[in-house]
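Chemist: mind looking at a prediction? Sequence and model below.
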Amino acid sequence: MDYKHLLFIALISLIACCTIMALIWLWAKKIKNAGVVDVFWALNFPVITLITFFLSNGFEPRKLIICSIFLLAELRLGIHLWQRVICHLSEEEGRYQQLRKEWGDKANRNFFVFFQFQAISNVLLAVPLFIITANPSTQISILEYIGIAIWAISFFGEMIADRQLATFKKDPKNKGKVCDTGLWYYSRHPNYFFEWLTWMAYFIFALASPCGILAIISPAIILYLLTKVTGVPNNEEQNLRSKPEAYKKYQQTTSAFFPWGKKDGKGKR
């Protein structure tokens, strides 16, 4: 495996993502809506995928497989986020409004740094892609087939969770209520869980390649971000502000991340 070539691909990807995020920051500053960063965080991955596909020198069929599923998953997520954000482009999401209030006069500067960190995270999370596409082996391993199977489960799981929530929100009767049906019955954030599972699939796929163990960085970072930083915590805070009583009851009975059975409200299942 040519490590210098891998670093070259990662560097080109980083330059591309940082440039895109700088331009998106200028747009977000103009429209006063930092929420667009979520959309382009997802859409940066297709850019990395194309760069990697054309510059990497691994086994072509393997490259085609991993780049195809990587591209499909992130395009779906990007389009889903775009549809969500574009509906209220003039109204910034609550979590970003809160950050803007906390940062005050330094908001624009801090958002620029935040956007650039998003670009850096894009490249770090793409480590499995870099490793897999550099693998010259002409044999497809059982681990790679397992990775594809887990990816399929996570892809459809996340898509179903997103659609269930969107359908729930469209119904005027559900205003002020909490979505606790379908996959949302088992987890307060099933979409985040399946997003993490997608990255676990890439990690398992990468284990069949030289130095594949390094790909653990992706699901580890995603798990940390989703459960401790920008995912669950911010979403929970926003839900507690918008529907405090209903969401507190939901928290008492439903797992925060991993799908699980209901609790009795006293912490027991």
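Modeler: Here it is on my side, so go on. Numbers count the residues shown, from 1 in each chain.
Chemist: contacts, neighbours, all on C-alpha from now
Modeler: Fine.
Chemist: what is the burial count for V229?
Modeler: Residues contacting V229 under the criterion other Cα atoms under 10 Å number 12.
Chemist: what about the helices in the stretch 1-150 of the chain?
Modeler: Along the stretch 1-150 of the chain, the stretches classed as helices by DSSP state H, counting those that start in this stretch are 3-31, 36-55, 60-86, 94-103, 107-125, 127-133, 142-170.
Chemist: the second one to helix 60-86, inter-axis angle?
Modeler: Right, the one you point to is helix 36-55. Angle of helix 36-55 versus helix 60-86, following axes from the mean of the first three to the mean of the last three Cα atoms, to 10 degrees, is 160 degrees.
Chemist: before we go on, here's another structure to hold up against the first:
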Amino acid sequence: MSHRSTGFAVVAVIYAVAGLVGWTIGFSYPLITFYADIGATIVVFVASMIVGNASVYDPYWSVAPAVITMAWLGDAGARQIAVLVLMLAWAIRLTANWAMSWRGLGHEDWRYTRLRGQRVPFWLVNLVGIQLVPTLVVFAALLPVWPAMTVTGRPWNWLDVVAVVVTAGAVVLEATADRQMHRFTREPANRGRIIDRGLWRHSRHPNYLGEIMFWWGMWLFGLAAAPGWWWTVAGPIAVVLLFRYVSIPMMDRRSLERRPGYAEHMRRVPALLPVPFSS
């Protein structure tokens, strides 16, 4: 527990400094926010190199969007309150899920440890692949939140209702998938086994599906507020590509190495969308 407490204290200080840098740069409009987001990421990167643990960046995925959304809040109408509440619910749940699994500064995500010792210097892999790319993807996904939080000319409409259903459903889906996974892994008899119960019976990565749904819901809020911002659909598309071509293949390769029968499991259970929605 002392190692965990020390690790969380260090992370808290790092993120306080990163937040101060971001706030100094400002959040007045998206371009300035982009600079602030990059500046905060650089702070986290430097700190991760000092402490020798790239997992210091992991909570940034869920912490930064909530901070940016609150900074963008203008007049608090129904749409703005809905976006803020759903964003905070998503951020708190995802950050808490990271905190439950992180064991301190001596614990680095297995994906990062695999990247050490490659031909490319790890500092470059850490800066670009582990930190800057996710920051850019999440910032792109956040762009529709700007009109949702600042444009007040269009009243609450049916598209907002759809956005609430999709986004709230995504948070519930992620929370349920994580709870089922934690319950499964706590049982000693399941060590080395493949989870095939609950949501995991119908999708190999229901938590990733929920994450993708969340950002599509945020795009719907932006579309409801300002249809001219439809082009921000590039954000949720980038999230889909990140999970589909990076996160899911890495997780599947690891499971193939560690769990007998996972190849058959992959043939039976689709990666994201449950049958009959998955091709």
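Modeler: Structure received. The model shown is predicted, which means the values in this text are computed figures rather than measured ones.
Chemist: one step back: how about the helices of the stretch 1-150 of the first structure, which one is nearest S187 of the first structure?
Modeler: With Cα to Cα as the measure, helix 142-170 is the member of the helices of the stretch 1-150 of the first structure nearest S187 of the first structure (10.1 Å).
Chemist: what stretch of the second structure does the closest one fall on?
Modeler: Residue correspondence for helix 142-170 of the first structure in the second structure, counting by TM-score structural alignment: residues 158-186.
Chemist: centre of the chain to that stretch, how far?
Modeler: How far stretch 158-186 of the second structure lies from its chain's middle: 13 Å, per Cα atoms, centre = their mean, to the nearest Å.
Chemist: and if you look at stretch 146-163 of the second structure?
Modeler: Per Cα atoms, centre = their mean, the displacement of stretch 146-163 of the second structure from the mean C-alpha position of its chain is 23 Å.
Chemist: coming back round to it: after superposing, tell me the mean distance of the match of helix 142-170 of the first structure to the first structure.
Modeler: Compared with the first structure after fitting, stretch 158-186 of the second structure has a mean deviation of 0.9 Å; criterion: mean Cα distance after the TM-score superposition for the first structure.
Chemist: circling back to that earlier point, tell me the most buried of the helices of the stretch 1-150 of the first structure?
Modeler: The highest mean neighbour count among the helices of the stretch 1-150 of the first structure, using mean count of other Cα atoms under 10 Å, belongs to helix 127-133: a mean of 26.
Chemist: based on its surroundings, how many neighbours for the residue nearest to A149 of the first structure when sequence neighbours are not counted?
Modeler: Leaving aside its chain neighbours, A149 of the first structure sits nearest to A201 (8.0 Å; criterion: Cα to Cα, 6 or more residues apart in numbering). Neighbourhood size, A201 of the first structure [other Cα under 10 Å]: 24.
Chemist: counterpart of A201 of the first structure in the second structure?
Modeler: Checking TM-score structural alignment: A201 of the first structure goes with G217.
Chemist: same question, L129 of the first structure
Modeler: Mapped onto the second structure by TM-score structural alignment, L129 of the first structure lines up with V145.
Chemist: and V39 of the first structure, by the same measure?
Modeler: Alignment note: V39 of the first structure maps to P59 in the second structure; criterion TM-score structural alignment.
Chemist: give me the three-state assignment for W23 of the second structure.
Modeler: Put simply, W23 of the second structure is helix when judged by DSSP: H, G, I helix; E, B strand; the rest coil.
Chemist: ok, now how distant is the closest residue to it other than its chain neighbours from L88 of the second structure?
Modeler: In space, and not counting its chain neighbours, W23 of the second structure is closest to A36: 7.0 Å by Cα to Cα, 6+ apart. Distance, A36 of the second structure to L88 of the second structure, by Cα to Cα, to the nearest Å: 20 Å.
Chemist: now L88 of the second structure: closest residue in space that isn't a chain neighbour?
Modeler: Distances taken as Cα to Cα, 6+ apart put A66 closest to L88 of the second structure, at 6.0 Å, once the chain neighbours are dropped.
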